[in-house]
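# Show me how the following folds:
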Amino acid sequence: MKTIVGLEIHVQLSTATKLFCGCSTDYRDDEPNTHCCPVCLALPGALPRLNKKAVDYGLKVAKALDMKVLEESEFARKNYFYPDLPKAYQITQYDKPLAVEGTVEIEDDEGHEKIVRITRVHLEEDPGRLVHVAGGSKYSLVDYNRSGIPLLEIVTEPDMRSPQEARRFLNKLRTILEYLGVFDGDREGGLRVDANISLEGSERVEVKNISSYKGVEKALTFEVTRQKNLLRRGQKVTRETRHFMEGRGITTSARSKEEEHDYRYFPEPDLRPLRVADRVAAIDLPELPVARKNRFMTQYGISLNHARTLTGDPKLADFYEAVAHVDPVLAATWVADTLLGELNYRDMGIAAVPAERIAELLALLRTETITDTVGVQVLREMLDACAAGKPCEPPAVIVEREGLARATGDEFAQVVEKAVAANPRAVEDYRAGKKGALNFLVGQVMKETRGRADPRELGKIVSEYIDTGGV
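Below you'll find the predicted structure:
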């Protein structure tokens, strides 16, 4: 059964003030209900005033997604009651959105390029936030600090065919938004997703308010399994809205799916129509991920996989370019593979790492002053210091203090002789043609030198030592 997925992505735009008033959007560390005014609390007589920066950000996204900006767009009232919506309606855009008909290119599940069509983007205000009191309380608290934050809703066509494709699309979209500088991916609640999913021939189910990229994949994976099991048992899939319970990895029924007429849309009488299509030509776009990926491969001679990884985050791409002067291919391998792996293990971001220290480490590796094994040891010591808030020592200082410079010459010979003499059984196995025996002996030498010897070089030295009658 073919899986059909479409997404509605709600992106909090990184403006300083809310969409229809001057209240600050920087509220997360402040007390509840302290970033509010008569407009975002919907007090009688308060009138909205549109945030120009939010419109400019919306146009910037539309241009980056190659969309058609409408000659006239219009705000509307979407009527429904919920405690976090003080007006009992949401100001949004309905039949006249900001822009229509865009595209985003992703990889499908077979690794081929695929186009996901963007139906529309439109501006709307965020509702407030409900805080559910722990312990089974019968009431919830409402925080209106978030009420009125500018949202850009991006709606796709149902072009994705698996939960994995949906997650790849979100990762690609997030990267584009971060390159444009309109969105902070590290901001809690900065991107929320409603996912529409169906199996071919069955009813569509909406999963609401998924707040993480992993959560989208998990929620859709659960829904695929749930819907397939219903159909196998001869039951029907009900058209409904469901909530994703991230802690349990399941979706639960919330309500029957509303239709558009349930919201009683009508034009917002307090806001004039927007006529901003003529602004698009003057918008200067930065170098976007695909262009930067292609440039990295051409300019630095790195692989496609490394270029994709390095340009998947603008901060990471900037970091790579700050250290690529040492050796671009070596830098790509160490930043994309080794450094990212160590950062993910520590739950650290690239911003916590001084680029000049990584450049110094790469210089030691390029000149073969240290081995790759020692390079990893030094990197870990540097990152541990960064994570603890301590100064990150120069790698050369760490190498000197701990005696980690590459072992050469007589030191090799002495350690090899010692390791071979201490393991006669492994020597016999090597002479009998067992390849693992040589790896064992090399490992013993590596242990003695604390990784200061190159294993490939050691393999040659050990085998030559045995073959030439050293024992």
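
# Only C-alpha atoms from now on, for both contacts and neighbour counts.
Will do.

# longest helix anywhere in the protein?
When the chain is scanned for its longest helix (criterion: DSSP state H), the result is helix 213-232.

# name the helices or strands packed onto that one?
Contact here means 3 or more C-alpha pairs under 8 Å, 6 or more residues apart in numbering; DSSP states H and E; on that basis helix 213-232 packs against helix 163-180, strand 191-199, strand 250-256.

# of all those, which lies closest to residue 303?
Taking C-alpha to C-alpha as the criterion, residue 303 comes closest to helix 163-180 out of the helices and strands packed on helix 213-232, the separation being 19.0 Å.

# Run a quick neighbour tally on residue 322.
Here the number of neighbours of residue 322 (other C-alpha atoms under 10 Å) works out to 15.

# shouldn't it be in contact with residue 357?
No. With contact defined as C-alpha atoms under 8 Å, residue 322 does not reach residue 357; the gap is 10.9 Å.

# In stretch 45-62, which residues are buried?
Applying a neighbour-count criterion of 16 or more other C-alpha atoms under 10 Å, the buried positions in stretch 45-62 are 48, 51, 53, 54, 55, 56, 57, 58, 59, 60, 61, 62.

# what comes into contact with that stretch?
Counting by C-alpha atoms under 8 Å, 6 or more residues apart in numbering, the neighbours of stretch 45-62 from elsewhere in the structure are 13, 15, 17-21, 38-39, 68-69, 98-99, 102, 121-123, 150, 152, 177, 180, 182, 270-271, 280, 283, 285.

# one more to line up against the first:
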Amino acid sequence: MSEQPYTTVIGLEVHVQLSTESKLFCRCNTKFGAEPNTQTCPVCIGMPGSLPVMNRRAYELSLKTAVALNCTIPEFTKWDRKQYYYPDLPKGYQISQFDLPMSADGYLEISDPKDKFAPKRVGIIRAHLEEDAGKSVHDEAAGKADSEIDLNRTGTPLLEIVSQPDMRSAAEAKAFLQELKLLLTYIDVSDCNMQEGSLRVDANVNLHIEKDGKVIATPIVEIKNMNSFRAVERALEYEAPRQYREWQETGRQLGEAPKQTRGWDDVAGVTRGQRSKEESSDYRYFPDPDLAPVITSAAEVDVVRESLGELPADLRRRLSEGYSLSLYDADVIVNQGREFADYYLAVAGASGNPKSACNWVTGPLQRELKEREQTIDSFGLPAQRLAELIRAVDDGRLPSTRAPEAFQLMVDKGSDVAAALAELKIERVDETALVTLVQELLAANPKTVSDIQNGKFQAAASLIGQAKKKNPNVDPNRVRELAIELATSLQ
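Now for the predicted structure:
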């Protein structure tokens, strides 16, 4: 495949709904799924004479996120009014932050265990707090019914995280979003449920094209209406070649056309033009006269930093370096969430076998969770019992080939290892008896002895089935080892 004749330049704007019980400037509930227009009050629907009061919890969660994203936290931040008209924006403006945001100049490190791209640091321009607008409900099927307005979301606290245009592929953009979502859930600031609107993404993309020794930048396009990370990836994969074709036809460069907003049609797999995009001056920002500025001291920031706990990147590093796991395995464990990672750490610590613990939690245990549609915190097998199972295999009480049977019994019936072994009639095989058994099998199979003596060690496998018929509790690996050892000693 030939190399692309352009470089894709991507920046993301991520709106995260913060996990607060009430809205940003009033006491209305933020719970999802209520009947339309039942979670409103004079403040969030902009009635004359109503005054906003800042939700301290929303600011605390924003500060926590900004610190986790390595942002600089200024001592002074203020609120601004962003003027624009949407039918679902009853005040005619949005309370947001403009020139003095609550945080700026951070970064998030991304990588790919499958090496699709090199690890890199994506810059964060700013993370600022603002209120959400309402929701317009259209007749998408027939287009004939009236559009309706639901103002339940109006005033919901959002943290807008704006990245630098540092990403160069759809894969990098998807990795950024996955890592950001993981970070937000680890520090418990949002559930990041895209289906409920708790996390929304807009992508800004244009191309850098080399021509005659110069780099030409195409006009920037903002893509909206993406309801999954996969949709973001698909939209970017479509948009880059579309822009290149457009540039070939028009030759337009950055500055020669206004920034365009395009919507993603997930069914058709295309972006569609919607409107030209406003510049910041079009919003006529000015300080909100009803809200006092917020002062944040360095001591407060230090307290937040100390409260963060271990972040995903640090945990991956610890699993890789301290537990000798591959980067891929460490990534799988961390990406399942904090509770899953804690479960693994408990199993690894109690069993004394981190690698085997990894194999069990990322294999059989994860399959059980998926089949049962459960999360690790509701799973019926405590970490200590899985660790006991691993120890039983390691010390020879449980043959590795029968460990899956014991595991299933422990999951299905809540048994401990001793009960599972008793029900499966698994008993430790005395080493002396096992040696005697293998000697008998070798005597009855002279060709196998000859093959082993001639270096065909795989021939020893033919004795395993015979050994298990005589004693189902024998360890196949130990049978093979003894067969090779004893046959070789007969030479």
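
# ok, back up a step: can you select the buried ones from the contacts of stretch 45-62 of the first structure in PyMOL?
A single PyMOL command is used to select the members of those judged buried by 16+ other C-alpha under 10 Å:
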select buried, resi 13+15+17+18+19+20+21+39+68+69+98+99+102+121+122+123+150+152+177+180+182+271
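
# Check the alignment and tell me where residue 49 of the first structure lands in the second structure.
In the second structure, the residue equivalent to residue 49 of the first structure is residue 53, according to TM-score structural alignment.

# And the next helix or strand past the longest helix of the first structure?
Along the chain past helix 213-232 of the first structure, the next helix or strand (assigned with DSSP states H and E) turns out to be strand 240-245.

# who are the neighbours of that following strand, in terms of helices and strands?
Helices and strands touching strand 240-245 of the first structure, by 3+ C-alpha pairs under 8 Å, 6+ apart, are strand 205-210, strand 250-256.

# how about those in a markdown table, adding distance to residue 173 of the first structure and mean neighbour count?
Putting these into a markdown table (distance: least, C-alpha to C-alpha, whole Å; neighbours: other C-alpha atoms under 10 Å) gives the following:
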| stretch | distance to residue 173 of the first structure | mean neighbour count |
| --- | --- | --- |
| strand 205-210 | 16 | 22 |
| strand 250-256 | 24 | 14 |
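
# between those, which gets nearest to residue 418 of the first structure?
It's strand 250-256; of those, that one is closest to residue 418 of the first structure (C-alpha to C-alpha) at 58.8 Å.

# That closest one relative to strand 240-245, how many degrees between them?
Between strand 250-256 of the first structure and strand 240-245, the angle formed by their directions is 140 degrees, by axes from the mean of the first three to the mean of the last three C-alpha atoms, to 10 degrees.

# contact partners of strand 250-256 of the first structure?
The contact list for strand 250-256 of the first structure (C-alpha under 8 Å, 6+ apart) reads 207, 219, 222, 223, 239, 240, 241, 242, 243, 244, 245.

# since we're on residue 125 of the first structure, how many residues are nearby?
For residue 125 of the first structure, using other C-alpha under 10 Å, the count is 22.

# should've said residue 196 of the second structure
For residue 196 of the second structure, the tally of surrounding residues (other C-alpha under 10 Å) stands at 13.

# Next: residue 95 of the second structure.
Residues contacting residue 95 of the second structure under the criterion other C-alpha under 10 Å number 24.

# Just give me the match in the first structure for it.
Going residue by residue (TM-score structural alignment), residue 95 of the second structure aligns to residue 91.

# picking up where we left off before, with distance to residue 428 of the first structure added, can I get the helices and strands packed on strand 240-245 of the first structure in JSON lines?
Written out in JSON lines, the entries for those read as follows (distance: least, C-alpha to C-alpha, whole Å):
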{"stretch": "strand 205-210", "distance to residue 428 of the first structure": "61"}
{"stretch": "strand 250-256", "distance to residue 428 of the first structure": "58"}
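
# among those, which is nearest residue 334 of the first structure?
Distance to residue 334 of the first structure, taken as C-alpha to C-alpha, is lowest for strand 205-210 among those, at 33.7 Å.

# Can you provide the mean distance from that closest one to its aligned counterpart in the second structure?
Superposed on the second structure, strand 205-210 of the first structure shows a mean distance of 2.1 Å to its aligned residues (mean C-alpha distance after the TM-score superposition for the first structure).
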